[in-house]
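K.L.:
Quick one: sequence plus predicted model below, questions after.
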Amino acid sequence: MTDWLEIRRGDGPLIISLPHTGTDIPAEIEATLPSAWIARKDADWWVDRLYAFARDMGATTVRTRLSRTAIDVNRDPAGVSLYPGQTTTGLCPVETFDGEPLYGPGQAPDETEIARRRAAYFAPYHTALTAEIARLRAIHPAIVVYDAHSIRSHVPRLFDGELPQFNIGTYDGASCAPALTAAVEAACDASPFSRVTNGRFRGGWITRHYGAPANGIHAIQMELACRGYMDEPADPASPDNWPPPFDDARAAPLRAALERILSACIAFAKDPA
């Protein structure tokens, strides 16, 4: 294990992947970034804290403490766009979701630097995730890989209007069994929050790469709107207002819904027929 890779093992048939909650940036990379705040702006803020309860349910968690600015472990390592024709960010992003440049002139990573980061950071994360999938699949008839994310409710450059609270991604049904999708949808719909399936977010590289329903590995992505657990500012994000602190009281209803969602994942994995 490295100092940036956090693995907490459980014995249940559920793995929670946390690829974007990190904010650490290696010093040699941070030296090329004009703004420390911009470099960390698009983190999935507080999502690891939001899902901390899952360990008591027997879930395994795999998390990188590194910022997605250093390396995005939820992108195709070959650099292929996950959403052709739509605005997105890459394996080593060079701009934020809002289009702000992350690097100074001439400082963006070249192919050699991208390859170095891929070997140093991307590969170990996926080696760990692959090992946990194999460990749990060996003792369960099926497992669920749940890729946990969040994003600001309004990012006009990426999507129109306000994002639903729950955004389920199953790679248009290819990454998991229909029964799992239906169970997660039902848990979402029993809550007071809005939900969409395979809308703007259909699942990143982790969901698409690891989902193999025929082999008992069912992958699903959950992209949450941040307003469910923090007081999102009405004004555009700035160093003065972003990120807001985690709000336990505000998060309580969302966390209760997430507990039902993860319980549905576990129940499915125990009886996937």
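P.N.:
Looks like it arrived, so ask away. The model shown is predicted, which means the values in this text are computed figures rather than measured ones.
K.L.:
Please make it C-alpha for all contacts and neighbour counts, starting now.
P.N.:
Fine.
K.L.:
Give me the contacts around stretch 163-182.
P.N.:
Here stretch 163-182 makes contact (C-alpha atoms under 8 Å, 6 or more residues apart in numbering) with 153-154, 188, 193-199, 201-203, 207-208, 210-213, 217-228, 264-265, 268, 272.
K.L.:
Below is structure B, check it against A:
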Amino acid sequence: MNAVDVKQGSSPIILGFPHTGTDVPADIHARLNDNGRMLADTDWHIDKLYDGLLPEVTTVHATFHRYVIDANRDPTGVSLYPGQNTTGLIPDTDFDGKPIWRDGEKPTAADIEYRLKQFHSPYHVALAKEIERVHEAHGLVVLYDCHSIRSHIPFLFQGKLPDFNIGTNEGNSCSPEIASAVGRIAFAARGYDAVINGRFKGGWTTRHYGQPQLGIHAIQMELTQSSYLTKEAPPFAYDEAKAERLRKHLKDILEIIRQTAIKLGSK
């Protein structure tokens, strides 16, 4: 299987989708337990949610599931959130802290090395290539990393997660103009709540690629699945009415990023 699917556009914006993939090779699937085979921690339907919102946008999708290997984790295995519960490069558990592998089938060091080469690296090679291409064309590029998660996960965070979780690595991965523009739209969205650099400050993708001083801006958006799914449980069905309400705000967010990028590029 191809680890990554790329659709090129002429916009200065790239949408990254590291967690929408559901492909699991048969040999890896056989090692998952019944809980793991549910693939519950997928960023369900996020690609559909963003589809068609911005003309000529480039998209980079990881086709493999995060249980194969997580494309948004440091390839060295260093934790994104030291001291907090989180899942690793190849998760041992789901987001509820429950095991996902059959007894004796947890991935080994050799498994990690193999999956880095076959899945993680190809995704990031493709993403880096698109960042270089778009940056060369515009003198600036904005990587907008698309994510979603259940709104209540006690293992990872207390209480309810805000609907819009904007991550900029504490302001280090993108310009303040882009961060504030996105924040204005998200905080003004009626019926939703938002936070910047709360529980989710941006994953490895945001932190690794974001170099605003070089004209490479990266920002992560983690949406609550309650904002666009019928319910946050199997079969994780897409709710058309809820999604359309949310898509209006997401369209405004992508458009304000585009406009801000053009202004920054002209300076």
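P.N.:
Received the coordinates, thanks. As the structure is a prediction and not an experimental result, all values here were calculated from the model.
K.L.:
Let me see the TM-score of these two.
P.N.:
For these two chains in superposition, a TM-score of 0.96 is obtained (TM-score structural alignment, normalised by the length of the second structure); 264 aligned residues with a C-alpha RMSD of 1.2 Å.
K.L.:
one step back: which of the contacts of stretch 163-182 of the first structure fall in helices?
P.N.:
Under the assignment DSSP state H, the contacts of stretch 163-182 of the first structure contribute 188, 207-208, 210, 264-265, 268 to helices.
K.L.:
What segments of the stretch 101-250 of the second structure are helices?
P.N.:
Applying DSSP state H, counting those that start in this stretch to the stretch 101-250 of the second structure gives helices spanning 109-115, 121-138, 176-188, 204-209, 240-266.
K.L.:
Map Asn167 of the first structure across to the second structure for me.
P.N.:
Aligned by TM-score structural alignment, Asn167 of the first structure pairs with Asn165 of the second structure.
K.L.:
Over to Phe97 of the first structure?
P.N.:
Using TM-score structural alignment, Phe97 of the first structure lines up with Phe95 in the second structure.
K.L.:
who's in contact with its match?
P.N.:
For Phe95 of the second structure, the contact set (C-alpha under 8 Å, 6+ apart) comprises 41, 86-87, 153, 155-156.
K.L.:
Quickly name whichever of the residues you listed is closest to Pro99 of the second structure.
P.N.:
Distance to Pro99 of the second structure, by C-alpha to C-alpha, is smallest for Thr87 among the contacts of Phe95 of the second structure, at 11.2 Å.
K.L.:
That closest one: what's it in contact with?
P.N.:
For Thr87 of the second structure, the contact set (C-alpha under 8 Å, 6+ apart) comprises 93-95.
K.L.:
Now name the helix or strand holding the nearest residue to Val6 of the second structure once chain neighbours are set aside.
P.N.:
Nearest residue to Val6 of the second structure, sequence neighbours excluded (C-alpha to C-alpha, 6 or more residues apart in numbering): Val60, at 4.6 Å. If you go by DSSP states H and E, Val60 of the second structure is part of strand 58-62.
K.L.:
Could you name the helices and strands sitting against that strand?
P.N.:
When contacts are defined as 3 or more C-alpha pairs under 8 Å, 6 or more residues apart in numbering; DSSP states H and E, strand 58-62 of the second structure packs onto strand 4-7, strand 13-17, helix 121-138.
K.L.:
can you rerun that using 10 Å?
P.N.:
Judged by 3 or more C-alpha pairs under 10 Å, 6 or more residues apart in numbering; DSSP states H and E, the packing partners of strand 58-62 of the second structure are strand 4-7, strand 13-17, helix 121-138, strand 141-149.
K.L.:
got TSV for these, with distance to Ala243 of the second structure too?
P.N.:
Formatted as TSV, these follow (distance: least, C-alpha to C-alpha, whole Å):
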stretch	distance to Ala243 of the second structure
strand 4-7	23
strand 13-17	18
helix 121-138	27
strand 141-149	13
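K.L.:
Adding distance to Pro176 of the second structure and mean neighbour count, write the ones you listed out as JSON lines.
P.N.:
What follows is those, written out as JSON lines (distance: least, C-alpha to C-alpha, whole Å; neighbours: other C-alpha atoms under 10 Å):
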{"stretch": "strand 4-7", "distance to Pro176 of the second structure": "28", "mean neighbour count": "16"}
{"stretch": "strand 13-17", "distance to Pro176 of the second structure": "17", "mean neighbour count": "25"}
{"stretch": "helix 121-138", "distance to Pro176 of the second structure": "19", "mean neighbour count": "18"}
{"stretch": "strand 141-149", "distance to Pro176 of the second structure": "13", "mean neighbour count": "24"}
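K.L.:
picking up where we left off before, and the helices of the stretch 101-250 of the second structure, which is most packed in?
P.N.:
Neighbour counts (mean count of other C-alpha atoms under 10 Å) averaged over each of the helices of the stretch 101-250 of the second structure peak at helix 204-209, with a mean of 21.
K.L.:
which residues touch it?
P.N.:
16, 18, 70-75, 78-80, 124, 127-128, 131, 142-145, 167-170, 172-174, 201-202, 210, 216-220 (C-alpha atoms under 10 Å, 6 or more residues apart in numbering).
K.L.:
swap in stretch 19-26 of the first structure?
P.N.:
The contact list for stretch 19-26 of the first structure (C-alpha under 10 Å, 6+ apart) reads 4-5, 30-31, 33, 36, 39-49, 62-74, 125, 147-150, 206.
K.L.:
roughly how far out does that stretch sit from the chain middle?
P.N.:
The chain centroid and the centroid of stretch 19-26 of the first structure are separated by 12 Å under C-alpha atoms, centre = their mean, to the nearest Å.
K.L.:
what's the first-to-last distance across it?
P.N.:
This stretch, stretch 19-26 of the first structure, spans 16 Å end to end (C-alpha to C-alpha, to the nearest Å).
K.L.:
residues of that stretch that come out buried?
P.N.:
For stretch 19-26 of the first structure, the buried set under the neighbour-count rule, 16 or more other C-alpha atoms under 10 Å, comprises 19-25.
K.L.:
what range in the second structure does that stretch sit on?
P.N.:
With TM-score structural alignment applied, stretch 19-26 of the first structure matches the range 18-25 in the second structure.
K.L.:
residues touching Thr88 of the first structure, list them.
P.N.:
81-82, 95-97, 99, 157-158.
K.L.:
now the residues you listed: which count as buried?
P.N.:
For these, a neighbour count by 16+ other C-alpha under 10 Å gives the buried set as 81-82, 95-97.
K.L.:
Kindly provide the distance from the equivalent of the residue nearest to Val6 of the second structure over in the first structure to Pro233 of the first structure.
P.N.:
Alignment note (TM-score structural alignment): Val60 of the second structure maps to Val62 of the first structure. To Pro233 of the first structure, Val62 of the first structure is 30 Å away according to C-alpha to C-alpha.
K.L.:
Pro244 of the first structure contacts Arg152, correct?
P.N.:
No. Using C-alpha atoms under 10 Å, Pro244 of the first structure is not in contact with Arg152, being 11.1 Å away.
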